[in-house]
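K.L.:
sequence and predicted model, in that order:
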Amino acid sequence: MTNIRAFPDSNFARRGAESRRPHLWSAGPLEQTYKKGHGYSSPPLLPKIMSFNVEETLASLSIIQKIKLLAGLGWWHTESIDDRIPSMRMSDGPNGVRGTRFFNGVPSSCFPSSTGLGASFDVDLAYKVGVALGEECRAKGCHILLGPTVNTQRSPLGGRSFESFAEDPALNGLIAAAYINGLQSVGVSSTLKHYVANDQEFERFSISSDVSERALREIYLKPFQLALKHSDPWAMMTSYNRVNGVHVSESSWLLNDILRKEWGFKGLVMSDWIGVYSTAESIKAGVDLEMPGPSVMRGKAVERSLAGQKLFPSDVDDRARKVLELLQRAYASGIPFNAPEEGVDTPELRKLLRDAASDSIVLLKNDHNILPLSSNVKSIAVIGPNAKYAMTSGGGSARLLESYTVTPLEGIQSSAKDLGVDVKFALGTTTHKYNPLLDPYISLQDGSGKGALLEFWNEKPSKHFATAEPSLNDSLKPCVWSCTTKGSNCVLLDGVDETKVEKECYYRYTTSFTPDESGTYQFSLILAGRGNLYFDGKLAIDLSNAPLLGDSYFMGLGTADVKVLIQDLKAGQSYKVEVQCNNHEYIKQVPIIPNWGGLRIGAVKVIDPETALRDAVNLAKASDVAILVVGLNHDWESEGYDRDDLELPGLCNRLVSEVLNANPRTIVINQSGSAVTFPWIDEAPTVLQTFYGGNELGNGIADVLFGKVNPSAKLSLTFPKRLQDVPSFPSYGNKGQEHGRILYNEGVFVGYRGYQIKNVKPMFPFGYGLSYSTFEYSTLKCSRVSSEGKFIVTFTIKNTSQVYGREVAQIYISDEEASLPRPQRELKGFKKVALKAGESKAVEAEFDREALGFYDERRGSWVAEKGIFSVLVGASSEDIKLKGSIELMTTLSWVGL
């Protein structure tokens, strides 16, 4: 694997050794000064650590107090103990800092999804993103960010594929390490997750990932191992699933033998939320902290285990010590405890968000050099379901309330205006799985601003409340608590005054809906409970009596998404929308998750599919250039479920084909967190892959389209021609499970390794991406391999175009004489090189024995066998530009990092 010196220009490189210190903050203030919003490479000037001695504090606690530390306080805090131990705050990541609320939280910056950041192949950018996330954590009083995610993308169908950086362990682990170094440089703990083999959402709490130890070591554990080698994550999160029959949260082999003993991890291990299934077993295995609180598997159960000597006080001490050690870091960070939450919005942050969005965009095709767009273009048709909405992130715990968003349409309009280019929009087709939320079109009934009023009662406020009989004229008892909200998706896991509102309660949501277009609208409602939607005083949707269940909310116990058509709405006219609900039935079924239920209201103007397609095609014909923005969204890619196929939803593919036929100067932009198939790819001259781009998605796209940014990203995962070509097919998800287990039949041949070994050509290979520049590779040299397995690779890259550009050079290693089947080539290092027009630069990458080794289950160790190895330097996993060789004279064997 590359030594950190393979990235000589990066902050990641300079901080590599420093980040491995056991107690980064314990020595007091660091030497450099940090200014908020500036100097992403510099750590903050922090106050000296408060007087907090871990061992003295631990010794002062009673056994009951120590037990208390082993589980969380609510969703986002650790437990406190009198005035000695405050609560540490944590927040979901990995592409933003939500804060402590799902409901009515402080708006947040949303960075590109991890697959997009991985596609940048840019450790400097990952470091900067980590620092910026750390800044926002500090503003929100957050000590622990729950990220990054480095689960291997075994299949593009995975609901959370967009949360991980890559299908390749080297890219995954090295980008994660840079992210961690940036985040922790500002005193915020990272939480590397989800350890390990948490690669699908189907039966994620119970499924057993049955995998050989070799594949586990080389593919699934490797990104965690690399992150630990090149950074020092202060926390780790266990996954929900079992590995070879044993839940990870109960696996002493994974947590103690490998993570702590073999790799030397010194930090805290927490569970995923409700991911602890035992008491003594999880504590002995090494899970320090059960999340969330209140505890289900600890607390009194630990006391009982102590009495039965299934546990001993020393076991409790071992776990509590890790909580206190992380608390010591929290003290040292200077982040206040129980602080008010604030947002961050600076020009520097907005620039970074925009840079990250554009740097994550992959140019897949540009056959006729339509891009970049020039002033010769006078009219642009922007078409597609992803153009008018900002698809900033995938769904689930990665979702957050963005501080602001820029849609692709808005970004294109802004850039086109500067050039005097006319832009018109046509929807073309719809692809939503759930109706879009009401959010842009709602306002408070009293006229005081945007949003809705939410009122709560502990007792039924009227006889007909939340029944099929309209009760809008009934006089209601005074509510016990109320609040306003900006949105129509209220996930009431938090943000409710629990001192006034009981868990079983009644609530009413009231707002004014003002459409921007006249016509018939389809309204929809999902409830975590029972109730009804009334539109302008009339019952519209009845979910009050034994409604059908869907797959929404926790445990899939929300109602089905029920829809109704409401006709003849007028643009600009306001209509009253009211939902009355009780959550009793829902709360009884999910007692282990503290919450008050929730509701989701959507609405969309009904369109005739054929008319929408025809309008889009006609607009494309009448324009100089058509820009099609299609893809998936957080309804299709989300935590909680996997995709069924790799197709674009609805009529997307037909729309693309018909617009391509209407205008040969069509640019297709696909937005998805993972791979999809493009049946029209041969007809499309220009194609971009944008992933989920965060706040500045629209501006990032426009910057690439109009040439303000020369695209430099490369695919962080393979795009197959069809689902059957994916190496994990068919052993994946609900169609591949065998009585509660998934067989990892492909072994080490995951991602591009599998396509190459089977000689299956993908649609676009791993590491692929074009530029407006052209590059030439030359003069490859490989040093002799030392007795420890170290060697250096050097080569030259030249920009042979007239345009400044950046090229990602990828270094692959191939074992020509292996005693076991090995991949044809494996990524072991990469370097992003910036070059002016005509400029050449020498690139140097240093490697160690890890770049040569494989895991030998017979020996229980890593082995690099003596013999000849090929060194392959390329622009992608398939586009190899240079080939050299090295020779290892003596077989090496080792255990650990």
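P.N.:
Great, that's in hand.
K.L.:
contacts, neighbours, all on C-alpha from now
P.N.:
Will do.
K.L.:
residues near K128, how many?
P.N.:
By the measure other C-alpha atoms under 10 Å, the count of residues near K128 is 23.
K.L.:
report the central residue of the chain.
P.N.:
With distances taken as C-alpha atoms, centre = their mean, E163 lies nearest the centre of the chain, 2.7 Å away.
K.L.:
quick one: residues contacting the residue nearest to that one when sequence neighbours are not counted.
P.N.:
Spatially, and ignoring its direct neighbours in sequence, E163 is nearest to S114 (5.1 Å; C-alpha to C-alpha, 6 or more residues apart in numbering). Neighbouring residues of S114 by C-alpha atoms under 8 Å, 6 or more residues apart in numbering: 94-95, 162-165.
K.L.:
just give me the neighbour total for the residue nearest to F775 when sequence neighbours are not counted.
P.N.:
Nearest non-adjacent residue to F775, counting by C-alpha to C-alpha, 6+ apart: N799, 4.6 Å away. Residues within reach of N799, counting by other C-alpha under 10 Å, total 24.
K.L.:
and the one 4 residues further on, by the same measure?
P.N.:
The tally of other residues near V803 (other C-alpha under 10 Å) stands at 16.
K.L.:
and if you look at the one 10 residues further on?
P.N.:
Applying other C-alpha under 10 Å, we find 24 other residues in the vicinity of I813.
K.L.:
now do the strands in the stretch 201-350 of the chain.
P.N.:
With DSSP state E, counting those that start in this stretch as the criterion, the stretch 201-350 of the chain has strands at 208-210, 235-238, 242-243, 246-247, 268-270.
K.L.:
which of these sits closest to E846?
P.N.:
Closest to E846 of the strands of the stretch 201-350 of the chain is strand 235-238 (C-alpha to C-alpha; 28.4 Å).
K.L.:
now secondary structure and distance to S60 too, for the contacts of S114, in a markdown table please.
P.N.:
As requested, those are arranged in a markdown table below (DSSP: H, G, I helix; E, B strand; the rest coil; distance: C-alpha to C-alpha, whole Å):
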| residue | secondary structure | distance to S60 |
| --- | --- | --- |
| P94 | coil | 36 |
| N95 | coil | 39 |
| F162 | helix | 45 |
| E163 | helix | 41 |
| S164 | strand | 41 |
| F165 | coil | 43 |
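K.L.:
tell me the spacing between the residue nearest to E163 and I144.
P.N.:
19 Å (C-alpha to C-alpha, to the nearest Å).
K.L.:
for the residue nearest to the centre of the chain, what are its contacts?
P.N.:
So E163 contacts 94, 113-115, 149-150, 394, 398 (C-alpha under 8 Å, 6+ apart).
K.L.:
my read is that A864 contacts D856, right?
P.N.:
No. A864 is not in contact with D856 according to C-alpha atoms under 8 Å; the separation is 9.6 Å.
K.L.:
out of these two, which sits in the busier spot?
P.N.:
A direct count of neighbours by other C-alpha under 10 Å for A864 and D856 places A864 higher, at 22 against 16.
K.L.:
put this next to the previous one:
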Amino acid sequence: MAIWSRVVSGLVIFQLVTGNPVPDTNHDNIAAIERRDSPAPGYASPPYYPTPFGGWASDWSEAYTKAQQVVSQMTLAEKVNLTTGTGFFMGPCVGQTGSALRFGIPNLCLQDSPLGIRNSDHNTAFPAGITVGATFNKELMYQRGVAIGEEARGKGINIQLGPAVGPLGRKPRGGRNWEGFGADPSLQAIGGAQTIKGMQSTGTIATIKHFIGNEQEIHRMSNVAQIGYSSNIDDRTLHEIYLWPFAEGVRAGVGSLMAAYNDVNSSACSQNSKLLNGILKDELGFQGFVMTDWLGHYTGVASALSGLDMSMPGDGAVPLLGDSYWGSEFSRSILNGSVPVSRLNDMVTRIVATWYKMGQDKDYPLPNFSTNTQDQKGPIYPGALFSPSGIVNQYVDVQGDHKVTARAVAREAITLLKNENNVLPLATNASLKVFGTDAGANPDGLNSCSDMGCDKGVLSMGWGSGTARLPYLNTPQEGIANVTQNAKFYLTDSFPSGVTAQAEDIAVVFINADSGENYITVEGNPGDRTAAGLAAWHNGDDLVKAAAEEFSQVVVVVHTVGPILMEEWIDLDSVKAVLVAHLPGQEAGQSLADVLFGDHSPSGHMPYTIPRSESDYPDSVRILNQPFGQIQDTYTEGIYVDYRHFLNAAITPRFPFGHGLSYTTFNFTNPTVSVGTALNSAYPPSAPVRGSTPVYNNTIPAASEVSWSSFKYTRIWRYLYPYLDNPASIASSDKYPYPDGYSTTQKAVPRAGGGEGGNPALFDVAFSVKVDVKNTGSRSGKAVAQLYVQLPSSLGVDTPALQLRQFEKTKILAPGESQTLTLEVTRKDVSVWDVVTQDWKAPVNGEGVKLVIGNSVADTPVVCVIGRSCSVQ
């Protein structure tokens, strides 16, 4: 979301932030922010019409049947109501649709965020997505999803706006990378799918976002002040990298999807017919509904024809003027024939079917909170200025025992990068000196910065709409003090002049790096880390170096949104241990103490690469700045993102993707590989025939259905309605300028389609690897087995040296204990996208495929060659 407001002295003051970055001052890469506004030849988004009808998937057939029975009886006003938000600040939630009360369908409540309930009370502030990814624990991913879904349901939220799997993390300075699960499509896909399954098990509709290519914050959005950038992505890169997690989300049955603000190949995501109609709804078989991001709706008819189903929050280009691209204008477009009735029927059916699919027709709560105020009483429609008032916050406590899950996620994500001389774990009687404001609380008070828009105290999450209010914050200072009385705290980012070290002292230094969404600028960083670069904030590097000069043993704890450069201090003799605690949420302190003092062995692994220099990345992943004209952000690095790039360029990073140490040791033995569904052909067999879709009377309805004379309630100023003053005067528009390539004839199923997520044969298990994992050390702990694939040159295209495709985590293994893990690889996992055939191509019988398993992308002792044998190196 890019436009926000606050109410001061009864006046609504809008803050439109374009986010022009300050000059880059990072000494490591002075050219990390640049202009790029020349056209990108060869990148265009072809037309794809019409929108495929939903309802043919067997898992959705019952919900679509119920929806068809209801939608067939709806008036035009009721249909338009469900597709259009009621307007900015026109209800209790960050967004809400109109209702169809005759059929028991209320205003549907949409609310942020991916890590918990935003702008609410008595909720849990869970660890962020990047933290969840670092656990490499599917069970915890699912459990966190369940907990978020339970809290959303408890607050009366129909549609929770998460998980985020875009941005992928292509740009290391990108402001919202931390909302996703990591810089790898499979890690994002598994994290997203597990979260969706967990959330929707509670009846809450999950929203996968942002579709697609929203990889930097500044200049992402088209509005009255700027044109959003165009992410120019070739077909293979789109499918193998950025689309991959969305495909798995669709396969998991996600109910809704949010379009990104930006363009892809010079067509806005919210009206890109190739992306929405062709790829999402046809090739991937998405059965749910597509919404805009907030104020990311740019046209009326064109967006409807291109596959958009819901406008959020409903307003036109400028909020709170009482106008909309849809609403009453949508009613006009139906009456004059510009938008076929069949398209509207499909839009509404998708929304209502999803509502039925999640069981929200059965005792689902209404909203009991207000995103607009923390007061118990207030205006019901604050955007109207003159609004009826009432109780808007009931202060329903939805936390349950979710702090247990939050603490478990935060703890299992903690990643041990270095541990010389086994300085960790700390003894409870060790003499500790703790430095850094990141160890303490925000001195201005809990939640004193709106949407976490500051970097004060321990960094529990980034900033922006992807946040939640903290019900409490257990700080590292508190967590350490709960375990030992031998710690002295210096909560300053400048090394105190009077501190001297004794031989037995251990310094624990806390540093961080922050980022967030573009509508807030923090310390010169407009979302993306433009001013800070990849350096630690608040002179963190100097704090570590100063401690290292005074103390012979230094432990560094890092809370960060993404990659952070460590070269100034990582090799200093005194720096013995480094822990990355990511973004831990409300349980920052005790989760860290659990690991620092050895109650739990660290088991997190890096969800991205840590470089030695920012110049190690390709030039194409820089933050782009061009205030006027449209930025052309061309993905010239293609499929070589994060560790794929480092391997391809033969660059040794400081810490590789997947790296993570433990207080114990593990080995992998007895690997075996078995064949599942044989890869008898390069391309998957044809998908089964799709089922039928709902059938409607698609004649233009009576104009009286959207006449103001049929409205029976008190009209709210600025509220967005579907009604028109004189709809009977609207004539058919036979000369509407339809887009090039427009058609109303349904296309044949794409050869790569046929099921949710794509052709069902793509997800047949091709190979299954079993491996024994044994704890060979002296302490208990968990291990992660990461499976990477290496594809043969016989496929005829360049492929990365290794690609993560699967992972599994052990239970807690006692010293000497073993566990057998099974890692399954699908046909799609060993395929490349054939841009000519437009299908996934695999090596016949898996010839030449290698499956390697290990502790990180740089440590893979198990090698299985398909058709031969497995070995441990």
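P.N.:
Now that the structure is in, tell me what you want to look at. Remember, it's a predicted structure, so these values are computed and weren't measured experimentally.
K.L.:
on that earlier part again, corresponding residue for the residue nearest to the centre of the first structure in the second structure?
P.N.:
The alignment partner of E163 of the first structure in the second structure, by TM-score structural alignment, is E179.
K.L.:
and if you look at C782 of the first structure?
P.N.:
So, by TM-score structural alignment, C782 of the first structure is matched to V673.
K.L.:
what's the closest non-adjacent residue to that match?
P.N.:
That would be V769: by C-alpha to C-alpha, 6+ apart, it lies 4.4 Å from V673 of the second structure.
K.L.:
then G589 of the second structure?
P.N.:
Here the residue nearest G589 of the second structure, using C-alpha to C-alpha, 6+ apart, is P476, at 3.7 Å.
K.L.:
what lines up with that neighbour in the first structure?
P.N.:
Counting by TM-score structural alignment, P476 of the second structure corresponds to P408 in the first structure.
K.L.:
please enumerate the strands of the stretch 601-750 of the first structure.
P.N.:
625-631, 666-671, 686-689, 741-743.
K.L.:
now those strands in JSON lines, with mean neighbour count?
P.N.:
Below are the strands of the stretch 601-750 of the first structure laid out as JSON lines (neighbours: other C-alpha atoms under 10 Å):
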{"stretch": "strand 625-631", "mean neighbour count": "26"}
{"stretch": "strand 666-671", "mean neighbour count": "25"}
{"stretch": "strand 686-689", "mean neighbour count": "23"}
{"stretch": "strand 741-743", "mean neighbour count": "21"}
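K.L.:
for F102 of the first structure, find the nearest of the ones you listed.
P.N.:
strand 666-671 (25.0 Å).
K.L.:
superpose on the second structure and give me the mean offset of that closest one.
P.N.:
Compared with the second structure after the fit, strand 666-671 of the first structure shows a mean deviation of 0.7 Å (mean C-alpha distance after the TM-score superposition for the first structure).
K.L.:
in the second structure, what range does that strand match?
P.N.:
Against the second structure, strand 666-671 of the first structure falls on residues 554-559 (TM-score structural alignment).
K.L.:
what sits up against that stretch?
P.N.:
Counting by C-alpha under 8 Å, 6+ apart, 438, 458-460, 506-513, 544, 547-548, 574-583 sit against stretch 554-559 of the second structure.
K.L.:
before we move on, what SS does the counterpart of the residue nearest to V673 of the second structure in the first structure have?
P.N.:
Alignment note (TM-score structural alignment): V769 of the second structure maps to V793 of the first structure. Put simply, V793 of the first structure is strand when judged by DSSP: H, G, I helix; E, B strand; the rest coil.
K.L.:
which helices and strands does the longest helix anywhere in the first structure pack with?
P.N.:
As assigned by DSSP state H, the longest helix anywhere in the first structure is helix 313-333. Helix 313-333 of the first structure sits against helix 54-60, helix 63-68, strand 268-270, helix 280-285, with contacts defined as 3 or more C-alpha pairs under 8 Å, 6 or more residues apart in numbering; DSSP states H and E.
K.L.:
swap in 10 Å and give it another go.
P.N.:
helix 54-60, helix 63-68, strand 235-238, strand 268-270, helix 280-285, helix 300-307 (3 or more C-alpha pairs under 10 Å, 6 or more residues apart in numbering; DSSP states H and E).
K.L.:
by contact count, what packs against the fifth one?
P.N.:
With contacts defined as 3+ C-alpha pairs under 10 Å, 6+ apart, helix 280-285 of the first structure has these neighbours: helix 252, helix 300-307, helix 313-333.
K.L.:
skip the chain neighbours and tell me the closest residue to the aligned partner of R350 of the second structure in the first structure.
P.N.:
R350 of the second structure maps onto K322 in the first structure, with residues paired by TM-score structural alignment. With C-alpha to C-alpha, 6+ apart as the criterion, K322 of the first structure has its nearest non-adjacent residue at 5.3 Å, and that residue is L268.
K.L.:
what's the match for the one you found in the second structure?
P.N.:
In the second structure, L268 of the first structure lands on F289 (TM-score structural alignment).
K.L.:
checking my notes, the match of C782 of the first structure in a strand, right?
P.N.:
Yes. Judged by three-state DSSP, V673 of the second structure forms part of a strand.
K.L.:
now it: how far from V852 of the second structure?
P.N.:
Going from V673 of the second structure to V852 of the second structure by C-alpha to C-alpha gives 11 Å.
K.L.:
common neighbours of the two, please.
P.N.:
769, 864-865, 870 (C-alpha atoms under 10 Å, 6 or more residues apart in numbering).
K.L.:
redo the residues you listed as TSV? Include distance to D493 of the second structure and neighbour count.
P.N.:
Formatted as TSV, the shared contacts of V673 and V852 of the second structure follow (distance: C-alpha to C-alpha, whole Å; neighbours: other C-alpha atoms under 10 Å):
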residue	distance to D493 of the second structure	neighbour count
V769	48	20
C864	49	20
V865	52	17
C870	51	20
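K.L.:
quick one: stretch 209-224 of the first structure aligns where in the second structure?
P.N.:
So stretch 209-224 of the first structure is aligned with residues 231-246, judged by TM-score structural alignment.
K.L.:
ok, now which ones touch the match of R350 of the second structure?
P.N.:
K322 of the first structure touches 54, 69-70, 234-235, 266-269, 287-289, 328, counting by C-alpha under 10 Å, 6+ apart.
K.L.:
having no further points to raise, I will conclude here.
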